[in-house]
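*Asks:* Quick one: sequence and predicted model below, then my questions.
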Amino acid sequence: MKARVHVMLKDGVLDPQGEAVRHALGHLGFGGVEAVRQGKVIELDLAGTDKAAAEAEVREMCEKLLANTVIEKYTIEIA
């Protein structure tokens, strides 16, 4: 079973890396980009077959390690 975790900064948290990307895109001629938010995707290969248990385990991983829940939000996909 595979899990994919999308981690993004929460709304209202400054994203200097995203702003740098937006600025660079403008210099490359992509002037229509008004904002960029950068995040990360984490893919996990899981041994279990119980989708609900896998989601609960991945949620615990996010809370303990994969996301800084003070400034980041995350979503989980189980496939």
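*Replies:* Right, received. Where do you want to start? Numbers count the residues shown, from 1 in each chain.
*Asks:* From here on, just use CA atoms for contacts and neighbour counts.
*Replies:* Noted.
*Asks:* Compute the distance from the centre of stretch 33-44 to the centre of its chain.
*Replies:* If you compare the mean C-alpha spot of stretch 33-44 with that of the full chain, they lie 6 Å apart, counting by Cα atoms, centre = their mean, to the nearest Å.
*Asks:* Pasting the second one now:
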Amino acid sequence: MSVWLGRVTVVLKASVNDPQGLAVLDGLHAMGHSEVEQVRVGKHLDVRLQADSSEQAKERLRQMCDALLANTLIETYTVELGAPEEAAE
């Protein structure tokens, strides 16, 4: 069994208003960064988990996102995997 580093990124769907992103955008404009057109705020999670394969690790991460890590009514998520490490026995 290997240990995988899962990287999960969760963001609001494009159709959902992002008041935190708008506040950051306003702040950047107030600081003189007028070139910034849009800011969307999300969250990034690093999850270390044991799995037999990359497919199994990704599926477990998707299950975690669907059940807890993301509100799939208003958020989308992506799952990426880092290189596996051998689990310490």
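*Replies:* Thanks, I have the structure now. Everything numeric in this text was worked out from a predicted model, so none of it was measured.
*Asks:* TM between them?
*Replies:* After superposition, the two chains reach a TM-score of 0.96 (TM-score structural alignment, normalised by the length of structure 1), with 79 aligned residues with a Cα RMSD of 0.8 Å.
*Asks:* So for Leu22 of structure 2, what's the nearest residue that isn't a sequence neighbour?
*Replies:* Val39 (6.7 Å; Cα to Cα, 6 or more residues apart in numbering).
*Asks:* Now do the same for Ser53 of structure 2: its match in structure 1.
*Replies:* Aligned by TM-score structural alignment, Ser53 of structure 2 pairs with Asp50 of structure 1.
*Asks:* circling back to that earlier point, now do the SS call for the alignment partner in structure 1 of the residue nearest to Leu22 of structure 2.
*Replies:* Taking TM-score structural alignment as the criterion, the aligned counterpart of Val39 of structure 2 in structure 1 is Val36. What DSSP: H, G, I helix; E, B strand; the rest coil gives for Val36 of structure 1 is coil.
*Asks:* can I assume Val36 of structure 1 is in contact with Glu19?
*Replies:* Yes. Assessed by Cα atoms under 8 Å, Val36 of structure 1 is found in contact with Glu19 at 6.1 Å.
*Asks:* coming back round to it: can you give me the distance of the match of Val39 of structure 2 to Val70 of structure 1?
*Replies:* With distances defined as Cα to Cα, to the nearest Å, the gap from Val36 of structure 1 to Val70 of structure 1 amounts to 20 Å.
*Asks:* residues in contact with the counterpart of Glu75 of structure 2 in structure 1?
*Replies:* In structure 1, the position corresponding to Glu75 of structure 2 is occupied by Glu72, as judged by TM-score structural alignment. Residues touching Glu72 of structure 1, when contacts are defined by Cα atoms under 8 Å, 6 or more residues apart in numbering, comprise 7-10.
*Asks:* which of those does structure 2 keep?
*Replies:* By both residues aligned by TM-score structural alignment, their matches' Cα atoms under 8 Å, the contacts of Glu72 of structure 1 still in contact after alignment to structure 2 are 7-10.
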